[in-house]
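Q: missing the sequence, but the structure's below:
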């Protein structure tokens, strides 16, 4: 069943943050990127890091690794390779990294503010994978990325990874420019896959799992070797069916705060639209909303 693009557009107007609205305009309406950068700067701190619930599961203003990861992901989406904030973020990551080159899951300052139950101060380093992946895609040459990359490969090649650590590790494998090594590394994840291509999330809500499209969101990447075409197509069909009556998509992890729910729904709705487009389920042209509909940027 095709998705309702007009309803998706209205959902973004109803519930998405200004940041996601501007990003949607760039991705789908060929809008300029400067409004995205301007909106993103509001989440930046004087120390070069990012906070202020840019990653909705940490509500405090202080700089956190998950927020830096989110910022780099947005800068990657708009191809902001030369933006000085990219290198400044890498500098901040180096300032908070631990001795093995990884970065902490949550810094201690988060304990003073509302946070998801799984966002407690910890030196667990699994955010390092996706953070390094964004920097590789942004073309960064930075000392922290060198040490972080070494840490990522060591974890992937010596440990059995599960849950979201497996997701983020596959993000890294898809981004790092070592094709032969990546080709061998993805096979380490095959035994963890269920028949439908998903993996369960230990300790998550009932039935929480990560789908094949979350494990391998982009065609033509090394991780795609793990999944037969029919699994990807079935996942795309399911993703289309999961659009709700209000036009948006929901997420399957814990809804613990009204603000968190609203913000995550805007993020995942835009992510799902972009995934569907990347797989040919939405036209690449700016007419995706229909000739009689206003563009996502509302002009």
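A: Good, I have the coordinates. Predicted model only: the values in this text are computed from it and were never measured.
Q: When you work out contacts or count neighbours from here on, use the C-alpha atoms and nothing else.
A: Fine.
Q: what ranges do the strands span in the stretch 151-299 of the chain?
A: Assigned by DSSP state E, counting those that start in this stretch, the stretch 151-299 of the chain shows strands spanning 199-200, 209-210.
Q: for comparison:
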């Protein structure tokens, strides 16, 4: 194993948000997930949604679907999707959902604040609906929004003969969680042509060479999306992830760094995600928080 957890923790204490520090403490040191839950609460607005740059590419305080996805993903990583936060977030999603059951990727309120250049409001339902529906299926929360959102996901998959980029990534998040294994397996296979020979997913219009790697597309063993990848592709990507730790102890993302705060916040998120993925896939033993 080549991972330096001491250096990773030092990086987080030097550069990352409190939220990622608490996730690391829960993941590596076996501390309670309760501080993670409480840290998320300060990002939740009275309307039940999340904002305040919880998702680093939308910097405003108002609730946004991308911030809700981030919040639920954090809870999922510490096995805490049973928190009441989840049901409140689902109720907010219902208030911004369109007649088709989906949610826009970016709401108009984002225009009043700094944001990444790709975070442009559009009225139509977008690919975050896949990810949000998948996380709610993981949670076990049977909110009324989930059924029409799920129908939107199936319809969107059927209507797009050539999905690409983050549509594929978030569709896999949905297919890994929806409780319809046969239908999900068929849909996963239809996404195979979007992948490059090494199993990665090119991102049209991204930075030079930007792509989503196999372990980002399918982070959990035994999920339906694993059918897309060979053992060799996954082992190669695990090797890459191990060796991507920087000298300062952290990991990085390959998409555009458009402001200093966003850059460091994503690096903190990427560092926690890398450690969690390596542990989940047998490359890192975190029993008893041993370094």
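A: Good, I have the coordinates. Only a predicted model underlies this, so the values are computations on that prediction, with no experimental measurement involved.
Q: Need the TM-score from the superposition.
A: TM-score of the superposed chains, computed with TM-score structural alignment, normalised by the length of structure 2, equals 0.97; 289 aligned residues with a Cα RMSD of 1.1 Å.
Q: on that earlier part again, nearest to residue 2 of structure 1, of the strands of the stretch 151-299 of structure 1?
A: strand 209-210 (22.7 Å; Cα to Cα).
Q: related to what we said a few turns ago, relative to residue 63 of structure 1, which of the strands of the stretch 151-299 of structure 1 is closest?
A: That would be, of the strands of the stretch 151-299 of structure 1 and by Cα to Cα, strand 209-210, which comes in at 27.4 Å.
Q: which residues sit against that closest one?
A: 163-164, 167, 198-201 (Cα atoms under 8 Å, 6 or more residues apart in numbering).
Q: My understanding was that residue 124 of structure 2 contacts residue 103; is that so?
A: Yes. Applying Cα atoms under 8 Å, one finds residue 124 of structure 2 in contact with residue 103, separated by 7.5 Å.
Q: Could you check which of the two is surrounded by more residues?
A: residue 103 (26 against 13; other Cα atoms under 10 Å).
Q: Is it correct that the more buried one is in contact with residue 97?
A: Yes. Using Cα under 8 Å, residue 103 of structure 2 and residue 97 qualify as a contacting pair, with a distance of 4.6 Å.
Q: who touches both of these two?
A: Counting by Cα under 8 Å, 6+ apart, the contacts common to residue 103 of structure 2 and residue 97 are residue 125.
Q: Quick check: the aligned residue for residue 239 of structure 1 in structure 2?
A: When structure 2 is aligned by TM-score structural alignment, residue 239 of structure 1 is paired with residue 241.
Q: any idea how far residue 239 of structure 2 is from the nearest residue to that match once chain neighbours are set aside?
A: Spatial nearest neighbour of residue 241 of structure 2, excluding adjacent residues (Cα to Cα, 6 or more residues apart in numbering): residue 274 at 6.8 Å. Residue 274 of structure 2 is 12 Å from residue 239 of structure 2, where distance means Cα to Cα, to the nearest Å.
Q: Neighbour count: those two, which is higher?
A: residue 274 (23 against 15).
Q: What's that one aligned with over in structure 1?
A: Checking TM-score structural alignment: residue 274 of structure 2 goes with residue 272.
Q: Could you check how far its match is from residue 143 of structure 1?
A: 33 Å.
Q: try residue 273 of structure 1
A: 35 Å.
Q: Next: residue 213 of structure 1.
A: In terms of Cα to Cα, residue 213 of structure 1 sits 32 Å off from residue 143 of structure 1.
Q: And the two? Which one has more around it.
A: residue 213 (22 against 13).
Q: and the more buried one, what pairs with it in structure 2?
A: So, by TM-score structural alignment, residue 213 of structure 1 is matched to residue 215.
Q: How about residue 22 of structure 1?
A: By TM-score structural alignment, residue 22 of structure 1 lines up with residue 22.
Q: which residues touch residue 1 of structure 1?
A: Here residue 1 of structure 1 is in contact with 237, 240-241 (Cα under 8 Å, 6+ apart).
Q: List the buried residues in stretch 232-240 of structure 1.
A: The neighbour-count check on stretch 232-240 of structure 1 (16 or more other Cα atoms under 10 Å) flags 232, 235-237, 239-240 as buried.
Q: how close does it sit to structure 2?
A: When structure 2 is overlaid, stretch 232-240 of structure 1 sits 0.5 Å from its aligned residues on average, using mean Cα distance after the TM-score superposition for structure 1.
Q: top helix in structure 2 by residue count?
A: helix 260-280 (DSSP state H).
Q: mean shift between that helix and structure 1?
A: In this overlay with structure 1, the average offset of helix 260-280 of structure 2 from its partner residues is 0.4 Å by mean Cα distance after the TM-score superposition for structure 1.
Q: and that helix, what does it pack onto?
A: helix 5-15, helix 18-29, helix 231-243 (3 or more Cα pairs under 8 Å, 6 or more residues apart in numbering; DSSP states H and E).
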